[in-house]
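Okay, predicted coordinates and the sequence, questions at the end:
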Amino acid sequence: MNTRITSFAALLGSALLALSSTPASAAYSVSLLAPIALDQNSYGNVIGANGVMLGESYVKQDCPVSQWVGCLVEGYTSRQPRSVWWPAQGGAPTMLPCLSKAVSTSASWDKPCEAHAINNRGVMVGRSYVPKGAFDIGVHPVLWLSPGSAPVDLSAQLQGLPSYLSARAVGINEQGWIIGRAQIDNRQNEYAFLLRDGLATVLPSAGALSVKARAINTTMAVGDGQYERGGQSGVIVWTLGGPTTTLRTVDGGENDVHAEAISSAGHVAGFYWAPASKQGNRAYTWYQGRAQALPTDAGYSSVAYGVNAAGQVVGSHCRTDQDIHGCRAVVWTNGVRQDLNVLATPPAGYTFVQAKAVNDQGQITGWMVSAANVYRGFALIPKP
């Protein structure tokens, strides 16, 4: 069911949240992503080409008497994270509907459905829970044509794939091709699949024991491959209809490499861990066969979450001896790291701590936190 903020107080609150809070000298104007309810948190995770955003907020819930067994088995909480769509530059959110409302309470520890990606036409893909027996739930890949539309279950289009326990869609490109993940067994082993024009095929594993698909553009896709049981991972880059490339090291050492995003031009961004450095995660970018570690200060870890066609990378830069309050949302431009708290002015009492995505217009989404641990999603819009 589509849920919107309808009370006068909530509408006024969301309007105030959308006001720019950045002085004229800053590089970005700031819009806040209103939560479903003003006393709940919100987080920005994905930004589309036209500035619409996906993320999550929390909703309050009760456990109906009819579902008390599920609440008891899965654990019941009064707050549940839900996937949310916001219009460009903020505004009132729309909560995405799921395949089944019946599982939402018993799955209170997790989102009953989740959107992972959106293409230029506004089509979203993700996953949704469905009932599976009396005390279990299944995970199906889904597609939303618009924020208020019911999700389309894509399971029927995957019938030609090898058997799997659960599946999800994680990316969609402008042609409508979908990349996804299928879990094979209870040991979390997976394979990556491509759903193209109604035909599902398995993507090459490049020698990996398990493959987790991450993202797709018009000609390429990217994922993680686990090459040892419980050990090293590497990045797999698929050229759709062409060769497959792997990235096993960034700095020439024994690295554990992961991908988070791929740009429309083919840049890959993510993070790696080098045991010799003992520094934690470090952000990197890869383009046309060349990997580059991104500047990370001593005593800090970093992760690159998003990248655009210009090679601009966004992510986080965190003190290794602190919690989330020691993190700063950052942007790397031409390899130079800048703190987004300097390029834009967060609302009083807040700090931008995570930058999760950037589109080809340079618009950024992520989330910030206050000293009182209140979380809010944000959109940063480059000033002319």
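Everything's here; your move.

CA only for contacts and neighbour counts going forward, please
OK.

Helix or strand: which one has the closest residue to Ala192 other than its chain neighbours?
In space, not counting the residues next to it along the chain, Ala192 is nearest to Arg181; the distance is 4.8 Å by C-alpha to C-alpha, 6 or more residues apart in numbering. Counting by DSSP states H and E, the element that carries Arg181 is strand 178-183.

what about stretch 267-284, start to end distance?
10 Å (C-alpha to C-alpha, to the nearest Å).

Buried residues of that stretch, list them for me.
Within stretch 267-284, the residues scored as buried using 16 or more other C-alpha atoms under 10 Å are 267-274, 279-284.

gap between it and the chain center?
Mean-position distance between stretch 267-284 and its chain equals 19 Å (C-alpha atoms, centre = their mean, to the nearest Å).

Use this one as the comparison:
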Amino acid sequence: MKRSLKCLALGLMLPVLPAHASVLYTLVDLMPESPLVNSGARAISDAGHVLGFTGDGESFVYKNNSVSWLSVPRYANPTGINSSGVVVGNSAGRGIVYSNGVTQIIGGFSGSPYSSVAYGINDAGQIVGSAWNAEGNQRATIAGNGSLTDLGTLNGGQWSAGNAINNSGQVTGESQTPNGGHAFITRNGQMVDLGAFAWGVSRGYAINDLGQVAGTSYVTNNEKHAFITTLDDHMVDIGLSGYSSEAFGINNAGQAVGYFGDNFGGSKRAFVTLNGVMTDLNTLIAANIGWTLMTAYDVNNSGQIVGVGIAANGVQRAFLLNPIAAVPIPGAIWLFGSALLGLVPLRLRARF
């Protein structure tokens, strides 16, 4: 949902998660006609639209084996796409929405001199993001039908940020609290504090239609772990001790995707959760294609995954993974609440 491409070292010190007996995904290079152009894939809709961008500042949508270039401003930051192919993003410090060849600016709060940003859109066309009020404080917002709704903050905090919205209009993001920024979910129009791990800072990056949130939270001052919430809003650590991870996408089956890597922003490898366990996506594709998958940014309800990797020629590239086998999904463990949290340490020990 919100990051830029940088050339990342592919270190040799990352842990190798357990390999699986068979290939579960085929990989599609989204721009095979331009093999030397850096690119990345940011989001995928349930209709299969893939939203991407290039290092040359162009934005595109991939669908049905074809790339369509978007006539948005150069070096725009595309962030979300819905099943109708409507795109949101940011350009020159303002949120934008692109539909049917037309780009529109998303306005800010009435009377405020500050602008807004957009990070996600649902199938109803509701856009989640942030706007700055007259006092200059960032607030999580929903835009749609010509209106802008301030979602407030947690526990009287001054700022909040909206990162993702589901088809029921529930939002996740981060809000200031007396204990630092915390991930939240909106329920019945009110923010619910999802808490944080030991170091007291968390962010919600994605939300599915069941209300499960995926994101990250710090366990030490420089180590953050990916999390998924249960349906009763308990945050479950799916990270690996000694390594940082973030979960950027989650589908209705509870599958989360993201990256794990060193604690200093260097080496990264993409993951997907299988049966609730973080699994290196590089072990689930054919080894002879020569790719290294660095970060998975989104997963749709068909199990398709998009992100960025290093191709065999050493260039950073956008990828689409299509499942070719029955991919194990988390199942009932995410549908129950805190009664099953005692199983988590066992799973963590058994993974590696």
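Thanks, I have the structure now. Not measured: the values here are computed from a predicted model.

quick one, strands of the stretch 251-384 of structure 1?
Remark: strands assigned in the stretch 251-384 of structure 1 by DSSP state E, counting those that start in this stretch are 256-262, 268-273, 281-287, 290-293, 300-307, 313-319, 327-333, 336-339, 350-358, 364-370, 375-382.

got the ones you listed as JSON lines, with distance to Leu96 of structure 1 columns?
Listed next are those as JSON lines, based on distance: least, C-alpha to C-alpha, whole Å:
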{"stretch": "strand 256-262", "distance to Leu96 of structure 1": "23"}
{"stretch": "strand 268-273", "distance to Leu96 of structure 1": "27"}
{"stretch": "strand 281-287", "distance to Leu96 of structure 1": "31"}
{"stretch": "strand 290-293", "distance to Leu96 of structure 1": "37"}
{"stretch": "strand 300-307", "distance to Leu96 of structure 1": "23"}
{"stretch": "strand 313-319", "distance to Leu96 of structure 1": "26"}
{"stretch": "strand 327-333", "distance to Leu96 of structure 1": "27"}
{"stretch": "strand 336-339", "distance to Leu96 of structure 1": "32"}
{"stretch": "strand 350-358", "distance to Leu96 of structure 1": "20"}
{"stretch": "strand 364-370", "distance to Leu96 of structure 1": "18"}
{"stretch": "strand 375-382", "distance to Leu96 of structure 1": "17"}
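
Quick check: which of those strands is nearest to Ala92 of structure 1?
Among the strands of the stretch 251-384 of structure 1, the nearest to Ala92 of structure 1 by C-alpha to C-alpha is strand 375-382 (12.6 Å).

buried sites along the helix or strand following the strand holding Arg181 of structure 1?
Going down the chain from strand 178-183 of structure 1, the next helix or strand is strand 190-196, by DSSP H and E. Judged by neighbour count (16+ other C-alpha under 10 Å), strand 190-196 of structure 1 contains these buried residues: 190-195.

on that earlier part again, of the buried residues of stretch 267-284 of structure 1, which is the nearest to Lys212 of structure 1?
The nearest one, if we look at the buried residues of stretch 267-284 of structure 1 relative to Lys212 of structure 1 and count by C-alpha to C-alpha, is Gly270, at 13.7 Å.

residues in contact with the counterpart of the closest one in structure 2?
Matched by TM-score structural alignment, Gly270 of structure 1 corresponds to Gly215 in structure 2. Counting by C-alpha atoms under 8 Å, 6 or more residues apart in numbering, Gly215 of structure 2 touches 183, 202-206, 226-228, 246-248.

let's see 10 Å
Residues near Gly215 of structure 2 by C-alpha atoms under 10 Å, 6 or more residues apart in numbering: 172-174, 183, 202-207, 224-229, 235, 237, 245-250, 256-258.

follow-up on the earlier one: identify the farthest-apart pair in the buried residues of stretch 267-284 of structure 1.
Spatial extent of these (C-alpha to C-alpha) is set by the pair His267 and Gln279 at 24.5 Å.

Please give the element, helix or strand, for Leu348 of structure 2.
helix 344-350.

That helix maps to which residues in structure 1?
Under TM-score structural alignment, there's no match for helix 344-350 of structure 2.

helices or strands up against that helix?
Counting contacts by 3 or more C-alpha pairs under 10 Å, 6 or more residues apart in numbering; DSSP states H and E, helix 344-350 of structure 2 is packed against strand 235-237, strand 277-280.

okay, those strands, which one's buried deepest?
strand 277-280 (a mean of 25; mean count of other C-alpha atoms under 10 Å).

What mean distance separates that one from the matching residues in structure 1?
When structure 1 is overlaid, strand 277-280 of structure 2 sits 1.4 Å from its aligned residues on average, using mean C-alpha distance after the TM-score superposition for structure 1.

Map the residue nearest to Ala192 of structure 1 across to structure 2 for me.
Aligned partner of Arg181 of structure 1 by TM-score structural alignment: Ser130.

how far away is the residue nearest the centre of structure 2 from Thr177 of structure 2?
In structure 2, the centroid-proximal residue (C-alpha atoms, centre = their mean) is Phe248; its distance is 2.5 Å. Noted for Phe248 of structure 2: a distance of 22 Å to Thr177 of structure 2, by C-alpha to C-alpha.

Same check on Tyr259 of structure 2?
On the measure of C-alpha to C-alpha, Tyr259 of structure 2 and Thr177 of structure 2 end up 27 Å apart.

Ok, Asp233 of structure 2 next?
Noted for Asp233 of structure 2: a distance of 17 Å to Thr177 of structure 2, by C-alpha to C-alpha.

Please apply the same query to Gly89 of structure 2.
Gly89 of structure 2 is 27 Å from Thr177 of structure 2, by C-alpha to C-alpha.

Looking at these two, which is more packed in?
Using other C-alpha atoms under 10 Å as the criterion, Gly89 of structure 2 and Thr177 rank with Gly89 on top: 27 against 21.

who are the neighbours in contact with the more buried one?
1-2, 72, 76-81, 95-98, 105-106, 117-121, 127, 129.

That one pairs with which position in structure 1?
By TM-score structural alignment, Gly89 of structure 2 lines up with Gly126 in structure 1.

Check which helix or strand that match maps to.
Per DSSP H and E: Gly126 of structure 1 is located in strand 124-131.
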